[in-house]
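Q: Take a look and give me a structure for this.
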Amino acid sequence: MSLDFLVGFTIFMLALIMVVSMVPGLLAGLESSEIDYDAVAYRTGVILVEDPGWPVYPPWEMKTEAYKDEIERMGLAVSKETPNILLSTKVDKFFNDSFFTEDDYRDRAIFGDIPYSYSFLFRSGSEVKQVGDAPPSGHGYIRRVVKIKEPGAAVIDTSFVPQYKATSAPSADQEFIVRLNFSQLLDPSVDPAYRIDPRTEPVNVTITDFDAFLNMTEPSTTNATLKNVTFWKMDPTRPSPRFTRIPFTYNTMDPGLYTLSLDGNLKSLAPPGGVEVFDNISLVLKPAATSLFTLDQNSILDIRFNFDDDPVRTHITGIHHYDYNPTNVTRPDLKPGVLEVAIW
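A: Take a look at the predicted model:
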């Protein structure tokens, strides 16, 4: 009897242990769905505001339709070192629902095994962006207060006339240079939230009031002819460093790489026969272009505006440094904003 009792008790205990170990699994499906949705919303909010996404260089937000499959993760932060500080170009691309599909948001932002529904809402001042549907009751929700970083811009106006207008007539074939020294721009001591990084944000150069730089000794001068805009690079760490011209599709207009506006009209970097300029030149060089230039932290990049008139029609000349001098590059203050994520 004692042996039978021992065997029976042992079987009973083994059965009890198995039942107890199975109970949590049986009750897992009874957890509150609202708590699960909140967890997914929280996780998605963290990814968006604390991560820059992937790839980083060139940044995911510069990918075109042909290369959209290369986007693995959509993050909006300037960098991993700047949580809650978002880059405006990333925000604009993320809320472009004509470019991204519902599956893109689920696969590259939510990362859920379940096909969740979603709503992403962004507010900054009077600016409102939204993708997704209106959330029902019982949805998961997270709200993150953020700051927005806007790209800087070099605006060369009449205040630069004494600096960049030659007193004597230069040669007929002349140039004006905007220079970017990457060793200065990518200085690790500069907070990423305020860093000028051409690898992740556009380079904006605008020459306004162009007539102020004209050669007024020629009474009939009302404009100048822009021959082309070219890119040159140099690595100062190499022996006998020198600038070399960067091969580029100068005669092809590609808004994914750059935009060049002359008096409000879009042109290529090498318009046939040159283009007359009366009032302003505006160039936006995008990170997708700088990523093609094989630049590193030691590189120096020249953007050269080449003019060709005989007799000379403009006296604009010299080198404008695209750097942290506030008179050279205007950098807007960080703007407050709010990102709301709803999942159900």
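Q: make it CA atoms for all contacts and neighbour counts henceforth
A: OK.
Q: So which residues of the stretch 151-300 of the chain form strands?
A: 154-156, 173-181, 203-207, 224-234, 244-245, 258-262, 265-267, 275-277, 281-285, 300-308 (DSSP state E, counting those that start in this stretch).
Q: Between the two ends of stretch 211-222, how far is it?
A: Taking C-alpha to C-alpha, to the nearest Å, stretch 211-222 runs 7 Å from one end to the other.
Q: List the buried residues of it.
A: Asp211, Ala212, Phe213, Leu214, Asn215, Thr221, Thr222 (16 or more other C-alpha atoms under 10 Å).
Q: Using CSV, lay out those residues together with distance to Val190.
A: Output for those, formatted as CSV (distance: C-alpha to C-alpha, whole Å):
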residue, distance to Val190
Asp211, 37
Ala212, 35
Phe213, 34
Leu214, 38
Asn215, 40
Thr221, 44
Thr222, 43
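Q: Distance check, the residue nearest to Lys80 when sequence neighbours are not counted against Asp107.
A: Of all residues not flanking Lys80 in the chain, Asp51 sits nearest, at 5.4 Å (C-alpha to C-alpha, 6 or more residues apart in numbering). Look at Asp51 and Asp107: by C-alpha to C-alpha, they are 16 Å apart.
Q: More neighbours: those two, which one.
A: Using other C-alpha atoms under 10 Å as the criterion, Asp51 and Asp107 rank with Asp51 on top: 23 against 16.
Q: quick one more, to check against the first:
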Amino acid sequence: MTDDDGNLSIDFLVAFTIFMIAFIWVATLVPNLFIGVSSHQIDFDSVAYRTSVILAEDPGAFSTASSTHTRWEFEPNSGKDNIQRFGLAISKETPNVLSEVKVKRFFDNTVFLEEDYRTKAIFGDYPYRFNISLKEEGKDPLFVGDWKIPENYGYIRKQVRIKHFSNATIDKTDVQKFRLNNHDTSSLIQDGNVTEHDFVIQINRSKLLYDNLTTPVINPNFDVAYRIDPRTEEINITIQDFHESPPVGAWVAPRWAKIELGCVTLSQTISDEGEAPTQLPSELYKDYVYHNMVQENPPFELGLDDTLSVIFKPGFFPPSYDRGSIYVKFRFNATTNYDGNPIYGLQYLNTSQSHPWELTYNTTEVTQPVLSNAVMEVKIW
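A: Now for the predicted structure:
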């Protein structure tokens, strides 16, 4: 007699197999129902960290195929789609040292929308909300994104530094120190009697970008943080005592003089081979867009209190050249109240008998770029 108590029916085995397959399938599916919530909650800190690294340690990128510019911060408002990635660092060699130009451009939320910041700084398929702020020492904070921040968010805080522009001032002491004034010679006793004076400022790109710095730099890779870069930074030169009465000849009675700025011309060389300067084109950058060098909108400002400010905005000069020099020539009209024939002039700023006044790393003549302390905070949710 056969004992079949230990045998399982085929129906039971089939049913059990189907149940196990279904159970395993459901078990693997259920966690996926909540993966969107759990992963994003855990991912907030990593996204905040990644965003801070992109902004503080990367110089940014643009589309070379569709852009005529060389840096994202100089893209006009109409060309912002050419920007591939925001980045505030001066260069890859100077992480956490931010460009003042890039900072101002990045925090211009009248141009960039929240979606621009998501696609060019935060990245990722999930529509993250964010608050990105930068607090410079002694200044009000800058921020983009949402003010209302929930309880649960990713957070990163970075200590950074911001590079600020250099500036230079020319006054009557420079006239004596550098012999910038025209003067009498043995061959022409009244050489000082001139009614038109050409005063030239030289911005030597080769020296500024490649010569040794006077300020010691601990890390040689960081010297770019202390360099004056006329391609990407604001150049600010002020001539003080603009109407200061210069020496007047004995033929003038009473002593009276009038100084006027006649015109300004720009020229440049693009190598160190000693070629003659060529005049710059009439279309140059200003405020991120092209403009014609017309009298109504020049980069030269006649200020109050006898000052003449020369302010070239970042990107004003052609950014593709890193050699040669830029020459800014001022023509001053200097006259007296003498009405004889010929009309007598007087001595004034004049480099016709001397080397042009040069923007250099000499700290006694030019205020060098400085790095200020700042804190960047990135919040993601």
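Q: Out of the strands of the stretch 151-300 of the first structure, the one nearest Ile85 of the first structure is which?
A: strand 203-207 (19.6 Å; C-alpha to C-alpha).
Q: what about that closest one, distance to the chain center?
A: 16 Å (C-alpha atoms, centre = their mean, to the nearest Å).
Q: which part of the second structure lines up with it?
A: Using TM-score structural alignment, strand 203-207 of the first structure lines up with residues 235-239 of the second structure.
Q: Name the residues of that stretch that are buried.
A: Buried-residue list, stretch 235-239 of the second structure, by 16+ other C-alpha under 10 Å: Ile235, Ile237, Thr238, Ile239.
Q: right, and out of these, which lies closest to Gln279 of the second structure?
A: Ile235 (18.8 Å).
Q: got a list of what the closest residue to that closest one other than its chain neighbours touches?
A: Counting by C-alpha to C-alpha, 6+ apart, Phe312 is the residue found nearest to Ile235 of the second structure once chain neighbours are left out, at 5.1 Å. By C-alpha atoms under 8 Å, 6 or more residues apart in numbering, Phe312 of the second structure lies in contact with Glu234, Ile235, Asn236, Lys286, Pro299.
Q: ok, the alignment partner in the first structure of Pro76 of the second structure to Pro58 of the first structure distance?
A: Counting by TM-score structural alignment, Pro76 of the second structure corresponds to Thr64 in the first structure. Separation of Thr64 of the first structure from Pro58 of the first structure (C-alpha to C-alpha): 12 Å.
Q: now swap in Val23 of the first structure and tell me
A: Taking C-alpha to C-alpha, one finds Val23 of the first structure at 50 Å from Pro58 of the first structure.
Q: So for these two, which residue has more residues nearby?
A: Pro58 (18 against 10).
Q: who's in contact with the more buried one?
A: Contacts of Pro58 of the first structure (C-alpha under 8 Å, 6+ apart): Arg199, Thr200, Pro287, Ala288, Ser291.
Q: Quickly note the distance from it to Leu283 of the first structure.
A: 19 Å.
Q: ok, now Tyr250 of the first structure?
A: Distance, Tyr250 of the first structure to Leu283 of the first structure, using C-alpha to C-alpha: 13 Å.
Q: out of those two, which sits in the busier spot?
A: Leu283 (21 against 15).
Q: pretty sure that one contacts Gly264?
A: No: Leu283 of the first structure is beyond contact range of Gly264, at 11.0 Å (criterion: C-alpha atoms under 8 Å).
Q: Distance to Ala168 of the second structure added to the buried residues of stretch 235-239 of the second structure, as a markdown table?
A: Shown next, in a markdown table, are these (distance: C-alpha to C-alpha, whole Å):
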| residue | distance to Ala168 of the second structure |
| --- | --- |
| Ile235 | 9 |
| Ile237 | 5 |
| Thr238 | 6 |
| Ile239 | 9 |
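Q: can you name the two of those residues that are farthest apart?
A: Ile235 and Ile239 (13.3 Å).
Q: residues near Val229 of the first structure, how many?
A: For Val229 of the first structure, using other C-alpha under 10 Å, the count is 21.
Q: Assess the claim that it and Asp308 are in contact.
A: No: using C-alpha under 8 Å as the test, Val229 of the first structure is too far from Asp308 to be in contact (11.8 Å).
Q: any residues in contact with both of these two?
A: By C-alpha under 8 Å, 6+ apart, no residue touches both Val229 of the first structure and Asp308.
Q: ok so, going back, tell me which of the contacts of Phe312 of the second structure persist in the first structure.
A: Among the contacts of Phe312 of the second structure, the ones still in contact in the first structure (both residues aligned by TM-score structural alignment, their matches' C-alpha atoms under 8 Å) are Glu234, Ile235, Asn236, Pro299.
Q: Closest to Ser206 of the second structure out of the residues you listed?
A: Ile235 (15.8 Å).
Q: My read is that that closest one contacts Phe316, right?
A: No: contact between Ile235 of the second structure and Phe316 fails when scored by C-alpha under 8 Å: they sit 9.3 Å apart.
Q: For the aligned residue in the first structure for Gln159 of the second structure, give its distance to Ile207 of the first structure.
A: Gln159 of the second structure maps onto Val145 of the first structure when the alignment is built from TM-score structural alignment. Separation of Val145 of the first structure from Ile207 of the first structure (C-alpha to C-alpha) stands at 36 Å.
Q: and what of Asn298 of the first structure?
A: Applying C-alpha to C-alpha to Asn298 of the first structure and Ile207 of the first structure gives a distance of 27 Å.
Q: What of Arg245 of the first structure?
A: 23 Å.
Q: repeat for Glu65 of the first structure
A: 32 Å.
Q: returning to that earlier point: quick one: residues contacting the residue nearest to Lys80 of the first structure.
A: Gly75, Leu76, Ala77, Val78, Ser79, Lys80, Pro83.
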